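*Asks:* with the input below, show me the fold.
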Amino acid sequence: MSLATAPFSPSSATIAVVTYNRSGLLTRLLESIERMDPKPGHIVIVDNASVDDTADVVESFRERVGTRLVYRRLETNTGGSGGFSEGMRVAYELGSEWIWLMDDDVEVLPDGLARMGKWAPRFRSIQGRRYDYDGSEFYWQYRVAEKMGIPIPFAPAGFDESGYKEMNSGCFEGMFIHRDIVAKIGLPDPRFFIYWDDQLYGWLASRHTTSVIVNEFVLRRTREIKQWDMGIRHMNASSDAYRYYIMRNRAHIKQYYRALGVYRRIPFAAGTALTFVKELIRLLAVERTVRGTSHLFRGLRDGGRIARDRAWKPMPPLSASQPVA
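*Replies:* Sure thing, here's the model as predicted:
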């Protein structure tokens, strides 16, 4: 359990949002933040070089959102990984004690920050719950099989009277993390571009503190995603880009495991094989096609180059005394 015992102050928190060419979804998120009570001290919007009216939308909320809004437009699209790395950096340099990460395709429930804040005196890496697009309770895979580096899809969904469960993963769609942990593990790794970055970051956090998912609904997804209903779980549709990075980025996880002395070749290879099979099933069952397998193989090939890179190093820790921007 964390050593944090001070009462939570909403003004000490920053919501960091990454967006890319989805100004309509961003509008819904900012409208929900406008309705929040209490509000965070800052909102950081990282724009991944959008070519739509995102900048105008952000400016239209600057005076009405009810808290300080910081806008960072990147020169190139760095993916979710690069966007969250930059959002975390800006929030950290603003002196934020708590950083709440989220995509642009969610909205915050009005008392969401208060619900997260009530756990802040006890824990320093917290994940809240969210409703899916249709209002159903979204199940998130909060535990990973560490040696294999993959999520456990059937970890128990229910909560006991404690109201929380320990986790060893993370999701940037709602991660609520204290700056002390960010200082120790560094910024999210932008080299992932997309996929596995948040799982790894949450795993890194769990090595330094008791990380938990709490029985608090704080977000609602606002974008519908094609799914295969498996009864007790769902499998979402994907894309060629996701298929590529799902396989390529296994190599980045392997390098982190090596650097931290937890890499075991056979279990990790089994995790990679299971990931490959899962993506084949996703193609057949959700998207009803076999086209796209070439991107899985291409990801494996490029991942091999990353895994052989002897100059590769993990993201460095930050200085806890880093000056406020």
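*Asks:* please count neighbours and contacts with C-alpha atoms only from this point.
*Replies:* Fine.
*Asks:* which helix or which strand is home to Glu216?
*Replies:* strand 211-221 (DSSP states H and E).
*Asks:* compare with the first, here's sequence two:
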Amino acid sequence: MSEGREKIAAVVVTFNRKLLLKECLDSLFAQSRPLDAVYVIDNRSTDGTYEHLVDRGLIRPEADSRGTIRTVRSVPIPGRHDVQIDVHYVRLPMNSGGAGGFHEGVTQAMAGGFDWLWLMDDDVLVAPDALAVLLEKKNALEAAGDKPFLLNSLVLARGQDDENRLAFPLQELDGRGDPKVGVYHWRLTEIQHLVKDGLYRWVCPFNGTFVPARVVREIGPPNPDFFIWGDEKDFLWRAARRCDLYTAVESRVYHPPARDAGFDWRQYYNIRNMLVLNRNFRYARLRNAKLIFRSLARGLRHGPWGLKLVLRAVRDGLAGRLGRRDDLGP
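*Replies:* Okay, here's the model as predicted:
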């Protein structure tokens, strides 16, 4: 590492998707500006993720691989044997959800003294110049002023013929700097007129999110109590109070397109967490009233269990009770 070069670590959270994780790691290893480290946070996968990483030589085998694992190994970047990368692997004692995984990964990377953290799920593919573009925009913003900022790669839909299709919609800001209610853009062409100097003023968090350590020190790591769904929005809103948020549209990552998750136990977390998060917005009571009405109507279509799930989510959400629940099954 050259003198004065900023240290950058990617944080990848995974659970039972070892083949997607392999593709994600391969794309990170292929960056034109090499990363200094990758943190793989494994939410207690049961599909052979640990064994796969051992077989690839990315981590060392443990004498006792049954419990929690924390290990680091410096390995040559595949295809670039003159460049080393530190691979940190943490297998958690239980599935803590994306929220717990990102909390652990960000906490560990901050303890490692890294200057910037690049956060993503295991189903993200990263273009080879994605990090280099982020650094180019980072340098330009730093030269223009001292206000802290957070960057994000543009999250395009993976496996689609339409190269302008976004994996998740980007919201548009109003004159106060808040996202406009009900305004979502699903294609790059819809936001191009709002892009200035290659930057768009809003982000899709935890899919190529490039966070400076100085911001994490101010706002803290992701909140593990969200378990799934909502931890990224909570982190985003905490960051928005401290810094500007930009998507660097020429820094590209690819994620499977958003789809309807259906109605199962996970909807408890979706409803509960959104009720908590809506407190950050204007018209919070109106937003929550709409959310409760829609959720009750949807829950009723799934019989007594669906209604009970929604009512519990509403009760806990309005009371601000977070955390993992282990008794949500039908």
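*Asks:* now the TM-score, please.
*Replies:* The TM-score (TM-score structural alignment, normalised by the length of the first structure) is 0.74; 280 aligned residues with a C-alpha RMSD of 3.5 Å.
*Asks:* that older thread, who touches whichever helix or strand comes after the strand holding Glu216 of the first structure?
*Replies:* Per DSSP H and E, the first helix or strand lying C-terminal to strand 211-221 of the first structure is strand 227-229. Contacts with strand 227-229 of the first structure, where a contact means C-alpha atoms under 8 Å, 6 or more residues apart in numbering, come from His234, Met235, Asn236, Ala237, Ala285, Val286.
*Asks:* that's a helix at the second one, yeah?
*Replies:* No: looking at Met235 of the first structure with DSSP: H, G, I helix; E, B strand; the rest coil, it is strand, so not inside a helix.
*Asks:* what's the spacing between it and Ile213 of the first structure?
*Replies:* Using C-alpha to C-alpha, to the nearest Å, one gets 21 Å for the distance from Met235 of the first structure to Ile213 of the first structure.
*Asks:* cool, and Met148 of the first structure?
*Replies:* 21 Å.
*Asks:* repeat that for Gly158 of the first structure.
*Replies:* Taking C-alpha to C-alpha as the measure, Gly158 of the first structure falls 11 Å from Ile213 of the first structure.
*Asks:* which one's more surrounded, those two?
*Replies:* Ile213 (23 against 9; other C-alpha atoms under 10 Å).
*Asks:* need the contact list for whatever residue of the second structure lines up with the more buried one.
*Replies:* Aligning on TM-score structural alignment places Ile213 of the first structure opposite Thr247 in the second structure. By C-alpha under 8 Å, 6+ apart, Thr247 of the second structure lies in contact with Leu151, Asn152, Ser153, Leu154, Leu199, Tyr200, Arg201, Trp202, Val203.
*Asks:* let me see the ranges of the strands in the second structure.
*Replies:* 8-14, 37-42, 69-77, 80-91, 116-121, 125-126, 149-157, 165-173, 179-187, 199-200, 207-212, 244-255 (DSSP state E).
*Asks:* so which of those strands comes closest to Lys290 of the second structure?
*Replies:* Nearest of these to Lys290 of the second structure, taken as C-alpha to C-alpha: strand 179-187 at 12.4 Å.
*Asks:* not counting that closest one itself, show me its contacts.
*Replies:* So strand 179-187 of the second structure is contacted by Asn164, Arg165, Leu166, Ala167, Phe168, Pro169, Leu170, Gln171, Glu172, Leu173, Asp174, Ile191 (C-alpha under 8 Å, 6+ apart).
*Asks:* could these go into CSV alongside distance to Trp237 of the second structure and neighbour count?
*Replies:* Shown next, in CSV, are the contacts of strand 179-187 of the second structure (distance: C-alpha to C-alpha, whole Å; neighbours: other C-alpha atoms under 10 Å):
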residue, distance to Trp237 of the second structure, neighbour count
Asn164, 26, 14
Arg165, 25, 20
Leu166, 21, 24
Ala167, 21, 23
Phe168, 17, 22
Pro169, 17, 19
Leu170, 15, 24
Gln171, 13, 20
Glu172, 15, 20
Leu173, 13, 14
Asp174, 16, 10
Ile191, 21, 17
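*Asks:* which residues does the residue mapped onto Leu151 of the second structure from the first structure contact?
*Replies:* The alignment partner of Leu151 of the second structure in the first structure, by TM-score structural alignment, is Ile126. Neighbour list for Ile126 of the first structure: Met116, Trp119, Ala120, Met175, Phe176, Ile177, Ser211, Val212, Ile213, Val214 [criterion: C-alpha under 8 Å, 6+ apart].
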